[in-house]
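In: What follows is a predicted protein model with its sequence.
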Amino acid sequence: MLGRGTTVRATRQGDAVCAALAEIDAFTSAQDLHAHLRDMGQAVGLTTVYRHLQVLADRGEVDVLRRDDGETLYRRCATDNHHHHLVCRHCGRTVEVEGPEIEAWTDRVAAAAGFTDVAHTLEIYGTCAGCAAAAPPS
């Protein structure tokens, strides 16, 4: 049994979801991952993709972002350590960064407000060097 009662058996479909995530370096939606699997000839239902992504998220094996429009995006973690992300808003390229300064600031802010057992996520959105170089001059 995993977080929030979510269980999943080891299956060919689950293996296919994990393999597809390993091939994609950017954050991706369940729908886009499903389309990628279909394009690769894998018969995996969209509900199965969602279920496996949720289990991987519960286990801490994927990073999860929520876009401004509410869509959830997933990406295979490159590290087991707590980290943050730089995300290109054009191509989706993602760089994992550690931020000891952010951790210290978070601890100070939480303590000043009387909070304990604090968790956080931080994503910094911008334009990567490749997209900036490809953009027409303004």
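Out: Structure received.

In: From here on, just use CA atoms for contacts and neighbour counts.
Out: Fine.

In: Quick one: classify residue 116 as helix, strand or coil.
Out: Put simply, residue 116 is coil when judged by DSSP: H, G, I helix; E, B strand; the rest coil.

In: Which neighbouring elements make contact with the helix or strand harbouring residue 13?
Out: Secondary structure assignment for residue 13, by DSSP states H and E: helix 12-23. Helices and strands touching helix 12-23, by 3 or more Cα pairs under 8 Å, 6 or more residues apart in numbering; DSSP states H and E, are helix 30-39, helix 46-58, strand 72-76.

In: Below is an additional structure, to be compared with the one above:
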Amino acid sequence: MPGRTLRQTKQKDAVLKALHQCDDFISAQDLHRQLLDSGLSIGLATVYRQLNSLADAGQADTLRLNGSQLFRICVDDHHHHHLVCEHCGRTIEIEPPDEQWLRKTAAEHGFTLHTHTVELFGLCPECQKA
């Protein structure tokens, strides 16, 4: 449930601090490796649990890229969408299609819209050059 208050623990604080230091989306495995490299003793399952808890509370964004679940800290609490590089993971927040278009598209197919997620995947300019 977005916006709910989370119980603070040493592990949650460490995961949250490490996530704040990431500019782009990161996998639980890569964040876990960073935490271990910093000297913190924490299990991978704990990192997954804490990241998913942050995402459930609306404090972290999550998306799937190439079969991996990735996470990023939410810097603000407004609904937003992403343009994601499939190669390097670079992520840019974008403006979504307007609500009227979303509802019209859903209605054309007999759906009632409750929520939506828009993630656009492609190659960033640097990865296109490579």
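Out: Done, it's in. From a predicted model like this one, the values you see are computed outputs, not experimental measurements.

In: Could you get me the TM-score between them?
Out: After superposition, the two chains reach a TM-score (TM-score structural alignment, normalised by the length of structure 2) of 0.85; 128 aligned residues with a Cα RMSD of 2.1 Å.

In: Now mean neighbour count too, for the helices and strands packed on helix 12-23 of structure 1, in CSV please.
Out: CSV is the format used below for these (neighbours: other Cα atoms under 10 Å):
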stretch, mean neighbour count
helix 30-39, 17
helix 46-58, 19
strand 72-76, 21
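
In: Redo these as TSV? Include distance to residue 127 of structure 1.
Out: Formatted as TSV, the helices and strands packed on helix 12-23 of structure 1 follow (distance: least, Cα to Cα, whole Å):
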stretch	distance to residue 127 of structure 1
helix 30-39	22
helix 46-58	26
strand 72-76	18
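
In: circling back: now do the helix holding residue 13 of structure 1: which range of structure 2 does it align onto?
Out: Using TM-score structural alignment, helix 12-23 of structure 1 corresponds to residues 10-21 of structure 2.

In: Quick one: residues in contact with the matching stretch.
Out: Here stretch 10-21 of structure 2 makes contact (Cα atoms under 8 Å, 6 or more residues apart in numbering) with 31, 34-35, 42, 46-47, 50-51, 72-73.

In: before we move on, the earlier item: quick check: the helix holding residue 13 of structure 1 compared with structure 2, mean distance?
Out: Its matched residues in structure 2 lie on average 0.6 Å from helix 12-23 of structure 1 after superposition (mean Cα distance after the TM-score superposition for structure 1).

In: Buried residues in that helix, which are they?
Out: 13-14, 16-18, 20-21 (16 or more other Cα atoms under 10 Å).

In: thinking again about what came up before, the helices and strands packed on helix 12-23 of structure 1: which one's closest to residue 117 of structure 1?
Out: helix 46-58 (18.2 Å; Cα to Cα).

In: once the structures are aligned, where does that closest one end up in structure 2?
Out: With TM-score structural alignment as the criterion, helix 46-58 of structure 1 aligns to 44-56.

In: Check what contacts that stretch and list those residues.
Out: 1-2, 11-12, 15, 28-29, 31-32, 60-62, 71.

In: Closest one to residue 94 of structure 2 out of those residues, please.
Out: Using Cα to Cα, the contacts of stretch 44-56 of structure 2 come closest to residue 94 of structure 2 at residue 61, 13.8 Å.

In: neighbours around that closest one, how many?
Out: Residue 61 of structure 2: 21 surrounding residues under other Cα atoms under 10 Å.

In: Mind putting the contacts of stretch 44-56 of structure 2 into TSV with distance to residue 107 of structure 2?
Out: Formatted as TSV, the contacts of stretch 44-56 of structure 2 follow (distance: Cα to Cα, whole Å):
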residue	distance to residue 107 of structure 2
1	26
2	26
11	44
12	41
15	41
28	37
29	40
31	40
32	43
60	30
61	27
62	27
71	31
